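[1] when you get a sec, could you give me coordinates for this:
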Amino acid sequence: MTQPFTLVVLGLSLSSSWGNGHATTFRALLRGLREDGHRILFLERDVPWYAEHRDLPDPDFCTLEFYTSLEDLRRYQPAMASADAVVVGSFVPEGVKIIDFVAAIAPKALCFYDIDTPVTLSRLDQGHEDYLSKRQIPLFDVYFSFSGGKVLDLLENRYGAKRAEALHCSVDPAQHFNTGEAIEWDLGYLGTYSSDRQPALERLLIEPARRLPDLRFVVAGAQFPDDIDWPANVERFEHLPPSRHASFYSRQRFTLNITRRDMIDLGWSPSVRLFEAAACGTAIISDRWRGLGELMPEDEAILMGDTTEEVVRHLTSLPETKRQAIAEAAHKRVLTAHTGRARAREMINAIEGTRPVLSHSIAVR
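    This is a model prediction of the structure:
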């Protein structure tokens, strides 16, 4: 039994899932940590955008508190100094200053959780250092990366990380499961608008909708421009809170997974939506990137959709028994290896690995 840890986490948002994928990622991870008895203080910058769209203002799996500025954050200095680890997330406002502040406290373990690794490295190479500076990467005892594979070697060998560990996003099975509702849509997509994902959405959902007017499609997500020409058979939802994700996925025959360009370029970067859909027993059609087959083998647990024609063929020609078998294979994989509790144990094991004295006295699960 692992000795319970006390963690302080500074992240972009836990309280609001509006327009970001961080909240659901943190929620699954922190729930998993709490299930294993760990205690978490989550510190979130109080900003108007998230304050106006909070769908989890009072979580039951951690203590959530808000701060208004770096100066205000100083009141949590004693908690950071006594914690077993302090974890700073990507895209935290004034992240560079906050990392310097936390590093000066000299916590027992200082970690970074990059939920945007490909984006982060691209920004750093372009000289953008708003939430992380290149000089700060060697400060972390563990650099937890949303992306795995060759990205970990890149972090250690090019950017000087002491230890880079993959910590993919995950899913909470208590929140994401098949609801048993009747199928309403043949193909759906859930995701905030992104200009680099939009061409794939046009090719893999909007154009198939035009070619298959008798089938039903759905797109849920915020910030889509008003000038998009949605076909009449594409239903739109502006925003779906996480509490409605299970119902949304359960009512689809297939769901579409689309990956941002930076993540395709580096590979090994699964979206949280991939795991959510699989946990709900929905068959997934995905764009192609390196490392995906290691998580979900092609034609066994996932279908590839590189072109409009491929998506049309999946929607119109795949036998129902094959669709169900693919969905079930993905479901089993996710519940075995990609739950929040599984990720929590990966995180704790990595942190323990930075403390050799403790490793002799603590039995790791």
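[2] alpha carbons only for contacts and neighbour counts from here, please
    OK.
[3] and the strands in this protein?
    6-11, 39-45, 63-67, 85-89, 110-114, 142-145, 164-166, 185-190, 217-220, 234-237, 252-257, 283-286, 303-304 (DSSP state E).
[4] please name whichever of those strands is nearest to Arg341.
    Put simply, out of those the one that sits nearest Arg341 is strand 39-45, at 13.9 Å, with distance taken as CA to CA.
[5] check which helices and strands that closest one sits against.
    Here strand 39-45 is seen to pack against strand 6-11, helix 22-35, strand 63-67 when contacts are counted using 3 or more CA pairs under 8 Å, 6 or more residues apart in numbering; DSSP states H and E.
[6] Asp262 is nearest to which of those?
    Ranked by CA to CA, the member of the helices and strands packed on strand 39-45 that lies closest to Asp262 is helix 22-35, at 17.1 Å.
[7] now do that closest one and strand 6-11, the angle between them.
    With axes from the mean of the first three to the mean of the last three CA atoms, to 10 degrees applied, the angle from helix 22-35 to strand 6-11 works out at 170 degrees.
[8] same for helix 22-35, what does it pack against?
    Helix 22-35 is packed against strand 39-45, helix 340-352, with contacts defined by 3+ CA pairs under 8 Å, 6+ apart.
[9] which residues sit against the single longest helix found in the chain?
    The helix spanning the most residues in the chain, taking DSSP state H as the definition, is helix 320-337. Surrounding helix 320-337, the residues in contact under the criterion CA atoms under 8 Å, 6 or more residues apart in numbering are 171, 173, 275, 278-284, 295-296, 299-302.
[10] show me which residues of that helix are buried.
    Going by neighbour count (16 or more other CA atoms under 10 Å), the buried part of helix 320-337 is 323, 325-331, 333-335.
[11] check stretch 343-357 too.
    Buried residues in stretch 343-357, counted by 16+ other CA under 10 Å: 343-348, 350-352, 354.
[12] for the comparison step, fold the sequence that follows:
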Amino acid sequence: MRIAFFGSSLVSSYWNGAATYYRGLLKALAALGQEITFYEPDAFDRQRHRDIPDPDWARVVVYPATEDGWRHAIEEATRGADLIVKASGVGVFDEALDLAIVDLASARLMTIYWDVDAPATLESMAADNNHHLRLAIARYDLVLTYGGGDPVVQTYRKFGARQCVPIYNAVDPDTHHPVTPRPDYAGDLSFLGNRLPDREARVEEFFLRPAQMLPKRRFLLGGAGWESKPVPANVTIAGHVGSGAHNAFFCSGSATLNINRESMARFGFSPPTRIFEAAGAGACILTDAWDGIDEFLAPDQEILLVKSAEDVVRTIETLTPERARRIGEAARRHVLDQHTYIQRAAQVMKVMNLATNGKEAAE
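    Now for the predicted structure:
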């Protein structure tokens, strides 16, 4: 199958948290015999902050971030594809792309809307009766999501989606694995995530406030946008951490913290890429509590749950190196056994084949 995929970026993780999700899934789909072309706009300086060269398992087309640019990209994709995927959060001309691609659906060409931030998308649709996806989503052959579980599935179905299936984050063992620690990433607790409006208050509660309460401990804050954020003296701001340094970031400290964005925490069942990346590297992970975590990792045995700044403080104060190592190793074994991208890709192929068969039967 020839798949044209319109997303934010495959080659750059700069202001692009979905990059490793795209890479893991599309690399695995290519390994299963699919022909991948990834279309991404030349926007937000991502091409100047590439993490990887064009991979050998996908063709990458970078188009100008203009109306002519996306129109020409769609024209090219239409000529050669059996399936066109529009991911959410491309960043420029999203609404125009959403509407233009759904118009391409035909007996020959299948269309998929792939939502990498479903809780936020659904909340914006619920708040706006004129949201363009309220009419468009029912015309896509299939909706796939980054996560969200039954709450996201049921809400998308209420908006008219023919079928909605969560395809969760996972681990690519070739990419996410233990490495030699780096002294500049050492510390008692690290956090990696870009500074975003619906994340910042939770970073203040689960990361910066514990740092204030533990002035003798070392904290490391990675991700774009934090340079102007006032932080306690014991917090080191690492700035943007390219995907090639993620393993070292997770391996070098005593523990690493996952903080879900507010909308994802409300919906639950939305494990972000960072959890699987950190688990693949064998890190001891703390996560803010959200519904569904036990479907991916076992609390207290493979991941540690925290519900407040005080929980973070207590966990850091009592966490021994031996326990941290034991938790990290258990998490790594679990994700390598049950949560790999090749397993997710097999799920995608099954869902797409079912959707294709159903479409042919209806026609």
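[13] so can I have JSON lines of the helices and strands packed on strand 39-45 of structure 1 showing mean neighbour count and distance to Glu184 of structure 1?
    Formatted as JSON lines, those follow (neighbours: other CA atoms under 10 Å; distance: least, CA to CA, whole Å):
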{"stretch": "strand 6-11", "mean neighbour count": "23", "distance to Glu184 of structure 1": "36"}
{"stretch": "helix 22-35", "mean neighbour count": "23", "distance to Glu184 of structure 1": "25"}
{"stretch": "strand 63-67", "mean neighbour count": "16", "distance to Glu184 of structure 1": "37"}
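[14] distance to Ser271 of structure 1 added to the strands of structure 1, as TSV?
    Rendered in TSV, the data for those read as follows (distance: least, CA to CA, whole Å):
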stretch	distance to Ser271 of structure 1
strand 6-11	18
strand 39-45	22
strand 63-67	25
strand 85-89	17
strand 110-114	13
strand 142-145	13
strand 164-166	14
strand 185-190	11
strand 217-220	16
strand 234-237	20
strand 252-257	8
strand 283-286	11
strand 303-304	15
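[15] among those, which is nearest Leu33 of structure 1?
    Per CA to CA, nearest to Leu33 of structure 1 of the strands of structure 1: strand 39-45, 7.6 Å.
[16] okay, and the closest one goes to which residues in structure 2?
    Mapped onto structure 2 with TM-score structural alignment as the criterion, strand 39-45 of structure 1 occupies residues 35-41.
[17] next, count neighbours for the aligned partner of Trp15 of structure 2 in structure 1.
    Alignment note (TM-score structural alignment): Trp15 of structure 2 maps to Gly19 of structure 1. The local packing of Gly19 of structure 1 (other CA atoms under 10 Å) involves 17 other residues.
[18] so Gly19 of structure 1 makes contact with Thr192?
    Yes - taking CA atoms under 8 Å as the contact criterion, Gly19 of structure 1 and Thr192 are neighbours in contact, 5.8 Å apart.
[19] touching both of these two, which residues are there?
    Joint contacts of Gly19 of structure 1 and Thr192 (CA under 8 Å, 6+ apart) are 221-223.
[20] filter these down to the buried ones.
    Buried members of these, scored by 16+ other CA under 10 Å, are 221-222.
[21] reformat the shared contacts of Gly19 and Thr192 of structure 1 as a markdown table; add distance to Gln198 of structure 1.
    As requested, the shared contacts of Gly19 and Thr192 of structure 1 are exported to a markdown table (distance: CA to CA, whole Å):
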| residue | distance to Gln198 of structure 1 |
| --- | --- |
| Gly221 | 12 |
| Ala222 | 13 |
| Gln223 | 12 |
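[22] returning to that earlier point: wait, which of the helices and strands packed on strand 39-45 of structure 1 is closest to Val88 of structure 1?
    Ranking those by distance to Val88 of structure 1, with CA to CA as the measure, places strand 6-11 first at 4.8 Å.
[23] got the contact list for that closest one?
    Taking contacts as CA under 8 Å, 6+ apart, the residues outside strand 6-11 of structure 1 that touch it are 22, 38-44, 79-80, 83-92.
[24] same thing but 7 Å
    Identification of contacts with strand 6-11 of structure 1 by CA atoms under 7 Å, 6 or more residues apart in numbering yields 38-44, 80, 83-89, 92.
[25] relative to strand 39-45, how tilted is that strand?
    Computed by the same axes, to 10 degrees, the angle between strand 6-11 of structure 1 and strand 39-45 is 20 degrees.
[26] distance of the residue of structure 1 positioned farthest from its centre relative to Tyr76 of structure 1?
    Relative to the centre of structure 1, the most outlying C-alpha is that of Asp214, 33.5 Å out, by CA atoms, centre = their mean. For Asp214 of structure 1, the distance to Tyr76 of structure 1 (CA to CA, to the nearest Å) stands at 57 Å.
[27] the residue lying closest to Asp100 of structure 1 once chain neighbours are set aside - how many residues pack around it?
    Setting aside the residues directly before and after it, Asp100 of structure 1 is nearest to Gln136 in space (CA to CA, 6 or more residues apart in numbering), at 7.9 Å. Around Gln136 of structure 1 there are 16 other residues, counting by other CA under 10 Å.
[28] what does Val61 of structure 2 align to in structure 1?
    Aligned by TM-score structural alignment, Val61 of structure 2 pairs with Glu65 of structure 1.
[29] again, but for Met352 of structure 2
    Aligned against structure 1 - with TM-score structural alignment as the criterion - Met352 of structure 2 pairs with Ile351.
[30] my guess is Tyr21 of structure 2 contacts Asn169, does it?
    Yes - if you go by CA atoms under 7 Å, Tyr21 of structure 2 and Asn169 touch, sitting 6.2 Å apart.
[31] identify the contacts common to these two.
    A shared contact of Tyr21 of structure 2 and Asn169, defined by CA under 7 Å, 6+ apart, is any residue touching both; here these are Thr273.
[32] okay, the helices and strands packed on strand 39-45 of structure 1 in a markdown table with distance to Leu205 of structure 1 next?
    Shown next, in a markdown table, are those (distance: least, CA to CA, whole Å):
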| stretch | distance to Leu205 of structure 1 |
| --- | --- |
| strand 6-11 | 33 |
| helix 22-35 | 24 |
| strand 63-67 | 38 |
